[in-house]
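In: Just need the structure, nothing else, for what follows:
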Amino acid sequence: MCYYVSNQLTRKEMKDTFGVTYEGPDFQGSEFTNGFSYPKTPIVLDDNPDEAILGDWGLIPVWAKDRNMQKSTLNARIETLVEKPSFRDSVSNRCLVLVKGFYEWKWLDSKGKKKEKYFIHLDNGEEPFALGGIYNIWTDEETEETLTSFSIVTSNANELMAEIHNTKDRMPLVLSKEAEEAWLSDRSIDNFAFPNYSPDLIAINLDVAGSQPTLF
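Out: Just a heads-up that it's a prediction; the model follows:
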């Protein structure tokens, strides 16, 4: 799955890497962002691909009465998007989630008491990149506050992520530059599910001094 990312992007990085402007409030992000805090993260929506905004991580469907379900919607499995009530109305609401990488832990024993922490990013020269997401615009009936919330879409793991994420065999939908436009253009979700689509990734073991990047 994908619950921890690096989302510390500047306005200049958003412009230079994704060709988008960001006119929102000052944003600093974090090198280690915990999804369970439902943080604001830069996203690009399909209906306005020239601008980045801040979205709340954890999709809130239009029928939700409050934000309590966000802990269950940080990720959305690509195989069941059209089936799950939380996600099926947002399948065509595509977004790019702008990050510098994400974190995952490899279990070294059957109970997960010993783990190795990895930082994983697209093999693109250490530039920021996008994760595929879906979003919804939700209004709180009590406060009348309007939120744009999102989920990161996940797929079965490729060879590298199956080795690292060895208890769940999942990975986020990491988009190459070529795949970004295709994702926003409402291309069939089946085109992005592994093994139909598999990004080139680099993983760095953060718990082993001098660890060399692993590439697939």
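In: rest of the way, CA atoms for contacts and neighbours
Out: Noted.
In: Which residues are in contact with Leu9?
Out: Gln28, Gly29, Leu98, Val99, Lys100, Pro128 (Cα atoms under 8 Å, 6 or more residues apart in numbering).
In: For Asp16, see how far away the first one is.
Out: The one in question is Gln28. Distance of Gln28 to Asp16, computed by Cα to Cα, to the nearest Å: 17 Å.
In: So for stretch 109-118, what gets flagged as buried?
Out: Within stretch 109-118, the residues that qualify as buried are Lys117, Tyr118, counting by 16 or more other Cα atoms under 10 Å.
In: State the three-state secondary structure for the closest residue to Ala130 other than its chain neighbours.
Out: The shortest distance from Ala130 to any non-neighbouring residue, by Cα to Cα, 6 or more residues apart in numbering, is to Leu98 (4.7 Å). Secondary structure state of Leu98, per DSSP: H, G, I helix; E, B strand; the rest coil, is strand.
In: next one: the one 5 residues further on
Out: Under three-state DSSP, the three-state class of Tyr103 is strand.
In: In contact with it, which residues?
Out: Cys2, Tyr3, Tyr4, Val5, Lys117, Tyr118, Phe119, Ile120.
In: please redo it, this time with the cut-off set to 6 Å
Out: Tyr103 sits next to Tyr4, Tyr118, Phe119 when contact means Cα atoms under 6 Å, 6 or more residues apart in numbering.
In: what about the last one, how many neighbours?
Out: Around Phe119 there are 19 other residues, counting by other Cα atoms under 10 Å.
In: and it, what element?
Out: Using DSSP states H and E, the secondary-structure element containing Phe119 is strand 115-122.
In: from the chain's centre, how far out does that strand sit?
Out: In terms of Cα atoms, centre = their mean, to the nearest Å, the centre of strand 115-122 is set 15 Å apart from its chain centre.
In: from the contacts of Leu9, which would you call buried?
Out: Buried, going by 16+ other Cα under 10 Å: Gly29, Leu98, Val99, Lys100, Pro128, out of those.
In: Is the third one in contact with Tyr4, as I believe?
Out: This points to Val99. No: the criterion here is Cα atoms under 6 Å, and Val99 misses it with Tyr4 at 10.4 Å.
In: Quick check: Ala162 is in a strand.
Out: No: in this structure, Ala162 is helix, not part of a strand, as judged by three-state DSSP.
In: Contact partners for it?
Out: Asp169.
In: Now the second one, please; I'll put the structures next to each other:
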Amino acid sequence: MINLIFDYLKISTMCFHSKQTKLALEVENRFNAKIEKAEFFQPQENINGFNFAKNPIITDNKPNIIQHYNWGLIPSWSKDEEIKKLTLNARIETIEEKPSFKNLINKRCLVIANGYYEWQWLDSKGKNKIKYEIGIGNDDLFAFAGLYSQWVNNSTGEIKDTYTIVTTQANALMSEIHNIKKRMPIILKPEDEKKWLNHNPINDFAFPYDVNLIATKIHPDTLTLW
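Out: Prediction:
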């Protein structure tokens, strides 16, 4: 499993760090939805996917409710949770082929955020990197395109609701920043959020589908190493 994870990190789609710093009322107003369990809602400057924490999402079957699912999708057929290390992202180009995702094409969600982080490599091995925060401007809220699943632990009966963020080919800006793998998460246009939830053809959201992104270089003094 360790080697599998290492290989995944070398070829992966690499949207692993995001943020959601807005207060509850602003999030509810932006998405015209109510937070289901306020005790789970916590604004965060740094959301590390590898912590597999609960984050706010909106699913297609409850479009007026903001729920909290764990990042790192666990398919219903999985024997254990280990697969979540490999399913933080889903490549839209192969989403209909991969066993983890192909049966979830119509289990869609909006992953709520107001920014994500990416590193520009200055050498071929990534020893020297520049960190950027990417968003749509003005620190505004947006939604990543996501898929979700429910998994039951056969040993304990515990139910886990989980999600993945869908990614696509990088646009011109992200090709310069994510300059090795050249990928980016799919950020939905506000007018297309309902289309995603309503199961419009998934390829409608693949590159060259795009929104205007703004990248801000993070000063080294503020760099957090995860």
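In: thinking again about what came up before, other residues contacting the strand holding Phe119 of the first structure?
Out: The contact list for strand 115-122 of the first structure (Cα under 6 Å, 6+ apart) reads 101-108, 201-207.
In: returning to what we had before: now the contacts of Leu9 of the first structure as JSON lines including distance to Phe192 of the first structure?
Out: JSON lines is the format used below for those (distance: Cα to Cα, whole Å):
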{"residue": "Gln28", "distance to Phe192 of the first structure": "30"}
{"residue": "Gly29", "distance to Phe192 of the first structure": "27"}
{"residue": "Leu98", "distance to Phe192 of the first structure": "18"}
{"residue": "Val99", "distance to Phe192 of the first structure": "19"}
{"residue": "Lys100", "distance to Phe192 of the first structure": "20"}
{"residue": "Pro128", "distance to Phe192 of the first structure": "20"}
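In: Return the member of the residues you listed nearest to Ile53 of the first structure.
Out: Leu98 (10.2 Å; Cα to Cα).
In: so who does the aligned partner of that closest one in the second structure touch?
Out: Alignment note (TM-score structural alignment): Leu98 of the first structure maps to Ile112 of the second structure. If you count contacts by Cα under 6 Å, 6+ apart, Ile112 of the second structure has them with Pro56, Ile57, Ala143.
In: Okay, Ile112 of the second structure and Tyr8 of the second structure: tell me how far apart.
Out: Applying Cα to Cα, the value for Ile112 of the second structure to Tyr8 of the second structure is 25 Å.
In: picking up where we left off before, would you turn the contacts of Ile112 of the second structure into a markdown table with distance to Asn179 of the second structure and secondary structure?
Out: Output for the contacts of Ile112 of the second structure, formatted as a markdown table (distance: Cα to Cα, whole Å; DSSP: H, G, I helix; E, B strand; the rest coil):
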| residue | distance to Asn179 of the second structure | secondary structure |
| --- | --- | --- |
| Pro56 | 29 | strand |
| Ile57 | 29 | strand |
| Ala143 | 23 | strand |
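In: Distance-wise, check the residue of the second structure most remote from its centre relative to Asp80 of the second structure.
Out: Distance from the centre of the second structure peaks at Ser155, with 28.6 Å (Cα atoms, centre = their mean). Taking Cα to Cα as the measure, Ser155 of the second structure falls 10 Å from Asp80 of the second structure.
In: about what we covered before: just flag the most distant two among the contacts of strand 115-122 of the first structure.
Out: Pairwise over those, using Cα to Cα, the maximum falls at Gly101 and Leu108, 22.4 Å.
In: Compare those two (neighbour count), which wins?
Out: Neighbour count, other Cα under 10 Å: between Gly101 of the first structure and Leu108, Gly101 has more, with 25 against 13.
In: residue closest to the middle of the second structure?
Out: Mean-position check on the second structure, Cα atoms, centre = their mean. Result Ile165 at 3.2 Å.
In: residue in the first structure matching that residue?
Out: Looks like Ile165 of the second structure aligns to Ile152 there (TM-score structural alignment).
In: mind checking the SS state of that match?
Out: Following three-state DSSP, the label given to Ile152 of the first structure is strand.
In: right, and it touches Asn75 too?
Out: Yes: using Cα under 6 Å, Ile152 of the first structure is in contact with Asn75, at 4.8 Å.
In: residue ranges of the helices in the second structure, please?
Out: Per DSSP state H, the second structure carries helices over the ranges 2-11, 24-31, 172-177, 193-197.
In: Rebuild the ones you listed as TSV, extending it with distance to Lys37 of the second structure.
Out: Shown next, in TSV, are those (distance: least, Cα to Cα, whole Å):
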stretch	distance to Lys37 of the second structure
helix 2-11	33
helix 24-31	11
helix 172-177	35
helix 193-197	21
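In: what's the most buried one of those?
Out: Highest mean neighbour count of the helices of the second structure: helix 193-197, a mean of 19 (counted as mean count of other Cα atoms under 10 Å).
In: contact partners of it?
Out: Asp60, Arg108.
In: which part of the first structure lines up with that helix?
Out: Aligning helix 193-197 of the second structure against the first structure (TM-score structural alignment) gives residues 180-184.
In: so how far is Gln44 of the second structure from Gly115 of the second structure?
Out: Gly115 of the second structure is 11 Å from Gln44 of the second structure, where distance means Cα to Cα.
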